[in-house]
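Undergrad: no sequence on this one, just coordinates:
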């Protein structure tokens, strides 16, 4: 037995080293471009690249004076919030019957609903452009961009919320019904508190997708521009440290949003658990 362990252990150790090295290489491959972008946003030179000629915050301060960037940021946030609300409401409403209703060929329906995920964004952009201009006679604008991005984000919301619903134990609802709770009470006090983490995660995903969306938006936004479109337009004249600074701030905003949402969900979970403990014991925790 001891001899076998001596034979196996070196191989297992070597295998762990290989896996660790492979994992480190994957993370370097994913995050090195982002780290370089953030680092070069502090480069004093107007030419993006190494070696760096100095450290400065001028490119960040110049963003506060650039009205075009501020306008693009405002439109990106407005579109993002609108898409988040619409996609979350529509996707959540669609997830409930998809999971709870007795639908024939449920798998086929699920594939049909999530079809926009599998269709290239180029085709969706052209389709919405043709529908809005040639059939509905609507010119490309911010509202059309909101509709197009909602089409893209809603399937993700459906997948996330339906996955949360499928893992929900129906015995909680049956117990509430036995205690006299009606459908509205069961939904408000049983189902919704158990499903809301999935809804929040889906809303966060919808906002992130909207903030990052370029292909479909570029077809249907018209003369307006969001931040991704502005950044793309600047690339035609060459990448500048100002663009790197803008992208770094977008990255920081996304990370902050994820952290705040995660901490908020944990806080709500703690408060809910504390409230349930007080109800059981009758003594404030």
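TA: In hand now; what should we look at? Just so we're clear, the structure is a prediction, and the values are computed from it rather than from any experiment.

Undergrad: alpha carbons only for contacts and neighbour counts from here, please
TA: OK.

Undergrad: quick check: longest helix of the chain.
TA: Looking across the chain with DSSP state H, the single longest helix is helix 241-281.

Undergrad: buried stuff in stretch 90-101?
TA: Residues of stretch 90-101 classed as buried: 90, 91, 92, 94, 95, 98, 99 (neighbour count, 16 or more other CA atoms under 10 Å).

Undergrad: In helices, which of these fall?
TA: Among these, the members that lie in helices (by DSSP H) are 90, 91, 92, 94, 95, 98, 99.

Undergrad: Run through the residues that contact the residue nearest to the first one when sequence neighbours are not counted.
TA: Going back to what we said before, that points to residue 90. Closest residue in space to residue 90, ignoring its immediate chain neighbours: residue 154 at 6.9 Å, by CA to CA, 6 or more residues apart in numbering. By CA atoms under 8 Å, 6 or more residues apart in numbering, the contact list for residue 154 reads 87, 88, 90, 91, 206.

Undergrad: Please name every helix or strand in contact with the strand or helix carrying residue 22.
TA: Assessed by DSSP states H and E, residue 22 sits inside helix 2-40. Helices and strands touching helix 2-40, by 3 or more CA pairs under 8 Å, 6 or more residues apart in numbering; DSSP states H and E, are helix 241-281.

Undergrad: Check the offset of the helix it packs on from the chain's centre.
TA: 13 Å (CA atoms, centre = their mean, to the nearest Å).

Undergrad: Next up, a structure to set beside the first:
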């Protein structure tokens, strides 16, 4: 009898606890809270769009450096060099797609392992041309830039973060889906709607396409480490990474940016509330 009574009391306690949590969430998600968040979203997005138009988009290229070095440490030089060749081919197609189909702002390219240098303001010698060769004389002249990655978008765990604490906040949350393009601010936080901050790859085909490897400098970087003189002659890529599909992806996203900007033009110059200005970076 006592055991049964304890179970009943325990059930009542749990039910009351859940109701309390629900009430707290309801209070937190009040209409005023949503309204303020929506105003922030629209103001910050409009400001970011205006700044990007006169600023720079920096496309970060995944160098797969850790994976390649791991394969080399395991002694699997064949797989390491092949991964380097695949990575180089994908990145070339991505760079050339942006150069061909992106027109909204100035665009620059760099490997993702230069991210710390970029944040520190050391930008000379980190940017790449269409052959993935360094451009020694290119500096980041504009103070405003956004980052474009191939990455997952998240159900973000962070709201709008003031710049004085942005460097200490990391994006966490549940990954929703990998996107061909995800736009982030200079602290690596994904942007928020209504900014068109991501672009899906709608390719369903898993067919592999073969591409000839040229004397790629990215592959040659690893050759001295393995005392090899040969590099892969051909690589196979999924359709998503073919030149044609990469161009289509960038074209679709570039059109979204242009449409959003045109819809905002009547609001320029923006009248940003003073309390929102710490969120503009």
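TA: Received the coordinates, thanks. Everything quoted here is computed from the prediction, not taken from an experiment.

Undergrad: Now the TM-score, please.
TA: For these two chains in superposition, a TM-score of 0.30 is obtained (TM-score structural alignment, normalised by the length of structure 2); 133 aligned residues with a CA RMSD of 5.7 Å.

Undergrad: returning to what we had before: tabulate the buried residues of stretch 90-101 of structure 1 in TSV, adding columns for distance to residue 192 of structure 1.
TA: Formatted as TSV, those follow (distance: CA to CA, whole Å):
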residue	distance to residue 192 of structure 1
90	16
91	15
92	11
94	15
95	13
98	16
99	15
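
Undergrad: which of these lies closest to residue 28 of structure 1?
TA: residue 91 (35.3 Å; CA to CA).

Undergrad: Hmm, residue 152 and that closest one touching each other?
TA: No: applying CA atoms under 8 Å as the test, residue 91 of structure 1 and residue 152 come out as separate, 11.1 Å apart.

Undergrad: ok, back up a step: the inter-axis angle of the longest helix of structure 1 versus helix 2-40?
TA: Relative orientation of helix 241-281 of structure 1 versus helix 2-40 (axes from the mean of the first three to the mean of the last three CA atoms, to 10 degrees): 120 degrees.

Undergrad: that older thread, residue 233 of structure 1: which of the contacts of residue 154 of structure 1 is nearest?
TA: Ranked by distance to residue 233 of structure 1 (CA to CA), the contacts of residue 154 of structure 1 are led by residue 206 at 24.2 Å.

Undergrad: what sits against that closest one?
TA: In this structure, residue 206 of structure 1 makes contact with 80, 83, 84, 87, 88, 153, 154, 156, 157, judged by CA under 8 Å, 6+ apart.

Undergrad: now do 6 Å
TA: Each residue near residue 206 of structure 1 by CA atoms under 6 Å, 6 or more residues apart in numbering is listed here: 84, 153.

Undergrad: Helices along structure 2, start to end?
TA: Ranges of helices within structure 2 are 2-28, 31-54, 65-73, 77-101, 115-119, 163-166, 217-226, 243-264, based on DSSP H.

Undergrad: would JSON lines of the ones you listed with distance to residue 235 of structure 2 and mean neighbour count be doable?
TA: Listed next are these as JSON lines, based on distance: least, CA to CA, whole Å; neighbours: other CA atoms under 10 Å:
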{"stretch": "helix 2-28", "distance to residue 235 of structure 2": "52", "mean neighbour count": "11"}
{"stretch": "helix 31-54", "distance to residue 235 of structure 2": "35", "mean neighbour count": "16"}
{"stretch": "helix 65-73", "distance to residue 235 of structure 2": "16", "mean neighbour count": "15"}
{"stretch": "helix 77-101", "distance to residue 235 of structure 2": "6", "mean neighbour count": "21"}
{"stretch": "helix 115-119", "distance to residue 235 of structure 2": "28", "mean neighbour count": "14"}
{"stretch": "helix 163-166", "distance to residue 235 of structure 2": "40", "mean neighbour count": "12"}
{"stretch": "helix 217-226", "distance to residue 235 of structure 2": "12", "mean neighbour count": "16"}
{"stretch": "helix 243-264", "distance to residue 235 of structure 2": "14", "mean neighbour count": "17"}
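
Undergrad: how about those helices in TSV, adding distance to residue 173 of structure 2?
TA: As requested, the helices of structure 2 are arranged in TSV below (distance: least, CA to CA, whole Å):
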stretch	distance to residue 173 of structure 2
helix 2-28	18
helix 31-54	18
helix 65-73	24
helix 77-101	27
helix 115-119	22
helix 163-166	16
helix 217-226	33
helix 243-264	24
